[in-house]
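**Student:** can't give you the sequence, but here's the structure:
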């Protein structure tokens, strides 16, 4: 249990990237090589716990999650009126963005004492 809690940020990010990959694979029959690469890097990170990869991943994922917040808000404003679908897009999209940002923050917090 303690081991699972120690790799919780990586597991959350791995879950999100796996969902991203499988949604592309089964949803539109597209092999998303970027999502696959992110999954492989996260698996590598879970196995080896490299602090430099952790900081690189955390930086990229936090920037990507901030970008995605703006993308979700932009998509929300494309709806002509506030409907249940628009609210669902906003709530689920922002939840995913929050999970990514929180995981990247936890990843930095976890490896910060090891860097200095």
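**Tutor:** Looks like it arrived, so ask away. Remember, predicted model here, so these are calculated numbers, not experimental data.

**Student:** only C-alpha atoms for contact and neighbour calcs from this point on.
**Tutor:** Noted.

**Student:** buried stuff in stretch 4-18?
**Tutor:** For stretch 4-18, a neighbour-count test (16 or more other C-alpha atoms under 10 Å) marks 7-14, 16-18 as buried.

**Student:** which residues touch it?
**Tutor:** For stretch 4-18, the external contacting residues (C-alpha atoms under 8 Å, 6 or more residues apart in numbering) are 35-36, 38-39, 42-43, 45-46, 96, 99-100, 103-104, 106-107.

**Student:** Quick check: the residue lying closest to residue 30 once chain neighbours are set aside vs residue 45, distance?
**Tutor:** Excluding the flanking residues, the one nearest residue 30 by C-alpha to C-alpha, 6 or more residues apart in numbering is residue 24, at 5.4 Å. Residue 24 sits 23 Å away from residue 45, going by C-alpha to C-alpha, to the nearest Å.

**Student:** same question, residue 76
**Tutor:** Applying C-alpha to C-alpha to residue 76 and residue 45 gives a distance of 34 Å.

**Student:** Please check the contacts of stretch 4-18 and keep the buried ones.
**Tutor:** 35-36, 38-39, 42, 45-46, 99-100, 103-104, 106-107.

**Student:** another structure for you, compare them:
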């Protein structure tokens, strides 16, 4: 049960990556390969559980979420309709606050892991 809940941050970011891919395809009519790459790397991370990659992904995605949270809150006054501004700002704050928490959880998970070296095989245990 604990292992199933351990992949929630990766699944959350994979869902955001898939949403980003689909949104880009319908808005621009082209495939967003960067979003697909991020989603694929997180998918591989679920199976291989590389400690260094997990720390890098968690830090990068958490930092990007902080940036996006600041961007969403700074654009509140630029929107003309107050109701649209409140809804989009509230949605952005909730979404990117959750993403920050998932990034922190991902970093915390991979900081706590124990690395076992066995000749040429690198495994991670929890």
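**Tutor:** On my side now, so go ahead. Every value quoted in this text rests on a predicted model; they were computed, and no experiment measured them.

**Student:** For the two chains, what TM-score is obtained?
**Tutor:** In this superposition the chains share a TM-score of 0.89, using TM-score structural alignment, normalised by the length of structure 1; 115 aligned residues with a C-alpha RMSD of 1.7 Å.

**Student:** Out of the contacts of stretch 4-18 of structure 1, list just those in helices.
**Tutor:** Per DSSP state H, helices hold the following members of those: 35-36, 38-39, 42-43, 45-46, 96, 99-100, 103-104, 106-107.

**Student:** Spit out the contact partners of residue 122 of structure 2.
**Tutor:** Counting by C-alpha under 8 Å, 6+ apart, residue 122 of structure 2 makes contact with 115-116.

**Student:** which SSE is it in?
**Tutor:** In the assignment (DSSP states H and E), residue 122 of structure 2 maps to strand 121-125.

**Student:** Same check on residue 4 of structure 2?
**Tutor:** helix 2-6.

**Student:** next structured bit after that helix?
**Tutor:** Counting by DSSP H and E, what follows helix 2-6 of structure 2 is helix 8-28.

**Student:** about what we covered before: show me how far the strand holding residue 122 of structure 2 is from its chain's centre.
**Tutor:** 23 Å (C-alpha atoms, centre = their mean, to the nearest Å).

**Student:** ok now do the residue nearest the centre of structure 1, which residues does it touch?
**Tutor:** Most central in structure 1 under C-alpha atoms, centre = their mean is residue 100, positioned 3.8 Å from the mean C-alpha point. Neighbouring residues of residue 100 of structure 1 by C-alpha under 8 Å, 6+ apart: 12-13, 16, 61-62, 65.

**Student:** Kindly recompute the last result at 10 Å.
**Tutor:** Counting by C-alpha atoms under 10 Å, 6 or more residues apart in numbering, residue 100 of structure 1 makes contact with 9, 12-13, 16-17, 58, 61-66, 68, 94, 106.

**Student:** From those residues, pick the one nearest residue 83 of structure 1.
**Tutor:** Comparing those against residue 83 of structure 1 with C-alpha to C-alpha places residue 94 closest, at 16.5 Å.

**Student:** Thought residue 67 was touching that closest one, still the case?
**Tutor:** No. Residue 94 of structure 1 sits out of contact with residue 67 when judged by C-alpha atoms under 10 Å, with a separation of 11.2 Å.

**Student:** returning to what we had before: and the furthest pair within the buried ones among the contacts of stretch 4-18 of structure 1?
**Tutor:** Maximum distance among these (C-alpha to C-alpha): 22.4 Å, for 36 and 106.

**Student:** Redo the buried residues of stretch 4-18 of structure 1 as JSON lines? Include distance to residue 51 of structure 1.
**Tutor:** What follows is these, written out as JSON lines (distance: C-alpha to C-alpha, whole Å):
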{"residue": "7", "distance to residue 51 of structure 1": "13"}
{"residue": "8", "distance to residue 51 of structure 1": "15"}
{"residue": "9", "distance to residue 51 of structure 1": "13"}
{"residue": "10", "distance to residue 51 of structure 1": "12"}
{"residue": "11", "distance to residue 51 of structure 1": "16"}
{"residue": "12", "distance to residue 51 of structure 1": "17"}
{"residue": "13", "distance to residue 51 of structure 1": "16"}
{"residue": "14", "distance to residue 51 of structure 1": "17"}
{"residue": "16", "distance to residue 51 of structure 1": "21"}
{"residue": "17", "distance to residue 51 of structure 1": "20"}
{"residue": "18", "distance to residue 51 of structure 1": "22"}
